[in-house]
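1. okay, predicted coordinates and the sequence, questions at the end:
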Amino acid sequence: MGTINEEDSIRDLNLSCLGLAQRLLLTDRAIGMFRLGATPEVAGMLESPSMRPMMTVASSGQLLCVLRLNRCGTVAALARPIR
């Protein structure tokens, strides 16, 4: 069994995030932009990338998805059971 280094993990996570972003935008652009917090310009770039630029961006070493849970109240509200 091989070891997975951080760069591989970041690339894999980025590819998953880019794929999800693309699906969200292609399903419903307005809702996708809202969920992603994306501007129309960024949404346009994400909607139709070929695999080569997607791999380049994913392999940048920077996390593309950012956790927006920056307030305890937000985390607590999301963690509450749905009634």
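-> Nice, I can see it. Numbers count the residues shown, from 1 in each chain.
2. make it CA atoms for all contacts and neighbour counts henceforth
-> Noted.
3. quick one, helices of this structure?
-> When secondary structure is read from DSSP state H, the chain shows helices at 6-27, 29-36, 40-47, 51-58, 72-79.
4. nearest to C65, out of those?
-> When the helices of the chain are compared by CA to CA, helix 6-27 sits nearest C65, at 6.6 Å.
5. can you pull the contacts of the most centrally placed residue in the chain?
-> Against the mean C-alpha coordinate of the chain, by CA atoms, centre = their mean, the closest residue is C17 at 3.2 Å. By CA atoms under 8 Å, 6 or more residues apart in numbering, the contact list for C17 reads 64-65.
6. distance of it from R23?
-> Distance of C17 to R23, computed by CA to CA, to the nearest Å: 10 Å.
7. dropping in the other structure now:
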Amino acid sequence: MAANINDEIRDLNLAYLMLAQQMLNADREAAMMKLGVGSDVADLISNLAPGQILRMAACDMLLCQFRFDDVLLLNLLSNHDRDNQAARIHATILAAAQPVGHLA
């Protein structure tokens, strides 16, 4: 069971890092907001070589995380009864106000 979870974590980490790098290369400012990272982390992710991405993905902890514990934000994203577009815009505004990740 633990091996399966570690495989899933590795796959998720790999997908996240590859997506983050692609997003940052396409539109850095929008990607930083969507990923919830600062410029130092964006630089690090953008400059990762494929081998570095594979090594990072293989760690046994998730590299991505929810960047918010805001119940209102989670409800806006998960509530299907409201107008989806308005809820997404509201969630984006709330998420933009959240602190971003930085390297220590």
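-> Perfect, I can see it now. No experiment lies behind these values; they were computed from the predicted model shown.
8. can you calculate the TM-score here?
-> Superposed pair, TM-score by TM-score structural alignment, normalised by the length of structure 1: 0.84. Supporting alignment: 80 aligned residues with a CA RMSD of 1.6 Å.
9. picking that back up, tabulate the helices of structure 1 (CSV), appending distance to C65 of structure 1.
-> Compiled in CSV, the helices of structure 1 are given as follows (distance: least, CA to CA, whole Å):
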stretch, distance to C65 of structure 1
helix 6-27, 7
helix 29-36, 9
helix 40-47, 13
helix 51-58, 11
helix 72-79, 17
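10. measure how far stretch 60-76 of structure 2 is from the centre of its chain, please.
-> 9 Å (CA atoms, centre = their mean, to the nearest Å).
11. what of stretch 76-83 of structure 1?
-> Centre-to-centre, stretch 76-83 of structure 1 and its host chain are 23 Å apart (CA atoms, centre = their mean).
12. then stretch 74-93 of structure 2?
-> How far stretch 74-93 of structure 2 lies from its chain's middle: 18 Å, per CA atoms, centre = their mean.
13. show me what contacts I10 of structure 1?
-> Contacts for I10 of structure 1 were tallied using CA under 8 Å, 6+ apart; they are 58-59, 61-63.
14. can you pick out the most distant pair from these?
-> S59 and L63 (9.4 Å).
15. show me which of these two is the more surrounded one.
-> A count of neighbours by other CA atoms under 10 Å puts S59 above the other of S59 of structure 1 and L63, at 19 against 16.
16. before we move on, back to that, quick one: the residue nearest to the centre of structure 1 from I10 of structure 1, how far?
-> 10 Å.
17. now R71 of structure 1
-> Taken as CA to CA, the span from R71 of structure 1 to I10 of structure 1 is 25 Å.
18. do L26 of structure 1 as well
-> 24 Å.
19. now do T27 of structure 1
-> For T27 of structure 1, the distance to I10 of structure 1 - CA to CA - is 26 Å.
20. go on, S59 of structure 1?
-> 8 Å.
21. how about D28 of structure 1?
-> For D28 of structure 1 relative to I10 of structure 1 (CA to CA), the value is 27 Å.
22. what does L46 of structure 1 give?
-> Distance of L46 of structure 1 to I10 of structure 1, given as CA to CA: 18 Å.
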